[in-house]
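Build the 3D model from these lines:
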Amino acid sequence: MAMLPRAARPALVASGFSAPIARQGVAAAAGFHSSAVQQQTLRELEQRIKSVKNIEKITKSMKMIASTKLTKAQRAMQAAKVYGQANNEVFEQSEATAPDGGRELYIVCSSDKGLCGGIHSSVSKRAKAEFGKHGGAAASADSTEGPSIVVLGDKAKAQLSRTLGKNIAVSFNQVGKDVPTFAEASAIADKIVSSGIKFDKVNIIYNAFVSAISFESRIMQVFSEESLEKAPKFGLYELEEDTLKDLAEFSLANAIYAALAEGHAAEINSKQNAMDNASKNAGEMITNLGMAYNRGRQAQITNDLIDIITGASAL
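Down below sits the predicted model:
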């Protein structure tokens, strides 16, 4: 090499050492691209963890609010049950029944609020099952056969409108914002009576509060003025004729109030359980995302150390 002219030495040096330098450049570019992808993945995981933590805060707050409302709703439910029990005593003692082939009215009790599990689907499914007993009247939304329906709450109305839309005679919204009162139940009963719907028996479908972790749909029956008048033992009460109509309307308001109050307690309890489950799921998701983030961070640190060691050994 010493015998070569000075002008040839740069060309020889360039031809001998350009390939390793090029390979090192390609390797550095590949490492940079891999590191950028890992950083982007870590940023996405970090954003998801932050979002899930915010959701967890919301669900925990909603659970605390539901827990506070539940005590008040349970007290109202216990007071309202007395009204329903008084109705049942009158109907049982008088042996009131609807005539064969009599007209029936279904009142479906729900609310306007969501995020409470399957509380609204429970009464909707029960209503469809009851209509299935009337010759499959729930088979089509264009069918007008079968009993009339009064829906309390937008949630059940939206679910029943798909298959029983033509049977819905009256609907009420703004239901479930607070603990139901007898004044609200009286207004609903008055609207039903004044709407001109003919019925011999009313079937109120509502959610019964079974325990702190469960509920079930039930039916409470109320009979019309004509059915009470024809009851075998109703004459034992010795009521005046002009009070019979008031008694029938009062019985309907009592039953609606009892059903709304118990359904409201079941809804608040279901919402508390739903928010508790959502908080637990969010916590598990945060744990899994945190483990994935830590693994990605460790892999990135390992790759950085490898690049540093490789560069140091190359020098």
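
contacts and neighbour counts: CA atoms only from here.
OK.

Just the helices from the stretch 51-200 of the chain, written as ranges.
Using DSSP state H, counting those that start in this stretch, the helices of the stretch 51-200 of the chain run over 119-132, 154-164, 182-194.

how far off helix 119-132 does the shortest one point, in degrees?
For helix 154-164 against helix 119-132, the angle by axes from the mean of the first three to the mean of the last three CA atoms, to 10 degrees is 30 degrees.

in helix 154-164, what's buried?
154-157, 159-160, 163-164 (16 or more other CA atoms under 10 Å).

Before we compare anything, build this one as well:
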Amino acid sequence: MPQSSLKSPGHFDTICIVGVGLIGGSLAAAVKQRQLAARIIGVGRNLPRLQSAQQAGLIDDCLVDLSAAAAESDLIVFCTPVDKIVTGVREAAAHCRPGTLMTDGGSTKGAICAAVSGSLPADVHFVGAHPLAGSEKQGFEHANADLYQDRICVVTPHNDSDPTAVSQVSAFWRQVGMTVIEMSPEEHDNILAETSHVPHLVASALAATLRDETRPLTSSGFRDTTRIAAGDEHLWAAIFQGNKTAMLAGLDQFETQLRELRGAIERDDTETLVQSLRAARVKRETLE
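Prediction:
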């Protein structure tokens, strides 16, 4: 496809955001704040919720018909659960105008990028992305125009991705305030299993151990450690299943570490226990 049919970065007439929750709503707020589009269409299954987001000033129009929205859009961003993205991309692509760009905010990339690759019209482009920003809170009511500011967005082009489309999608994420890092979908999934997906599963497992009778004695330590377990269970179940191989490898690594700590306690091995806790503390301090 001639490169001239692709939109110049920052000159989108219409941006469509599919899924106007916390992530999609914050993206809409960031686009409006930075004047990156003349019009924002919100797409979802719940029309009253979309209308409320419109009344809140996050979006300009709302539709439950993705195909109709796709026909009017220059850029489409999928902020839906990861198990809905491929179906959405394919449905939208059939109705897109030549030169339309599509990207997403999904927390897994390998399966999505592989499924979309080679399945779209030659003049419609999808470039996977994962903005590393969010919250355990849900709904557009918690939208924040600065949610993406100074955070990292991982852009994950596939083997057949159009270089111009990759450049323009990267430019879009930069324009909402993010630092863009490019890597393969597979590398992304391996890293995010370690830094996001396994930690969420561990936090959920810890929260599940809490008994009703001990709840009054929880304090900041338990709440801080389990905060992310308050995330949407359907969304996270889809993430775990969508990144199964890397998740299982990460859980093996975590279980090895847990067994070492347990063994040190069982053996009354204070030296090993202190060394392990010190190593963990030093790593945690580097995150501040």
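
what's the TM-score for these two chains?
Overlay of the two chains. TM-score (TM-score structural alignment, normalised by the length of structure 2): 0.29; 138 aligned residues with a CA RMSD of 6.0 Å.

Export the buried residues of helix 154-164 of structure 1 as JSON lines, with columns for distance to Leu105 of structure 1.
Output for the buried residues of helix 154-164 of structure 1, formatted as JSON lines (distance: CA to CA, whole Å):
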{"residue": "Asp154", "distance to Leu105 of structure 1": "19"}
{"residue": "Lys155", "distance to Leu105 of structure 1": "19"}
{"residue": "Ala156", "distance to Leu105 of structure 1": "16"}
{"residue": "Lys157", "distance to Leu105 of structure 1": "16"}
{"residue": "Gln159", "distance to Leu105 of structure 1": "18"}
{"residue": "Leu160", "distance to Leu105 of structure 1": "15"}
{"residue": "Thr163", "distance to Leu105 of structure 1": "17"}
{"residue": "Leu164", "distance to Leu105 of structure 1": "13"}
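
if we can go back for a sec, out of the helices of the stretch 51-200 of structure 1, flag the one nearest Gln272 of structure 1.
helix 119-132 (12.0 Å; CA to CA).

If we go by neighbour counts, what in the closest one is buried?
For helix 119-132 of structure 1, a neighbour-count test (16+ other CA under 10 Å) marks 119-124, 126-128, 130-131 as buried.

follow-up on the earlier one: same list, the helices of the stretch 51-200 of structure 1, but as a markdown table with distance to Asn273 of structure 1 please.
Formatted as a markdown table, the helices of the stretch 51-200 of structure 1 follow (distance: least, CA to CA, whole Å):
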| stretch | distance to Asn273 of structure 1 |
| --- | --- |
| helix 119-132 | 11 |
| helix 154-164 | 19 |
| helix 182-194 | 27 |
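
Compare these and give me the one nearest Leu45 of structure 1.
Going by CA to CA, the one of the helices of the stretch 51-200 of structure 1 nearest Leu45 of structure 1 is helix 119-132, 34.4 Å.

For the stretch 101-250 of structure 2, which segments are assigned as helices?
With DSSP H, counting those that start in this stretch as the criterion, the stretch 101-250 of structure 2 has helices spanning 110-116, 163-175, 185-192, 198-208, 220-226, 233-242, 244-266.

Which among those helices is found nearest to Ala37 of structure 2?
The nearest among these, by CA to CA, is helix 163-175 at 10.7 Å.

still on that earlier bit, taking the buried residues of helix 154-164 of structure 1, tell me the two that lie furthest apart.
The farthest-apart pair in those, when distances are taken by CA to CA, is Asp154 and Thr163, at 15.2 Å.
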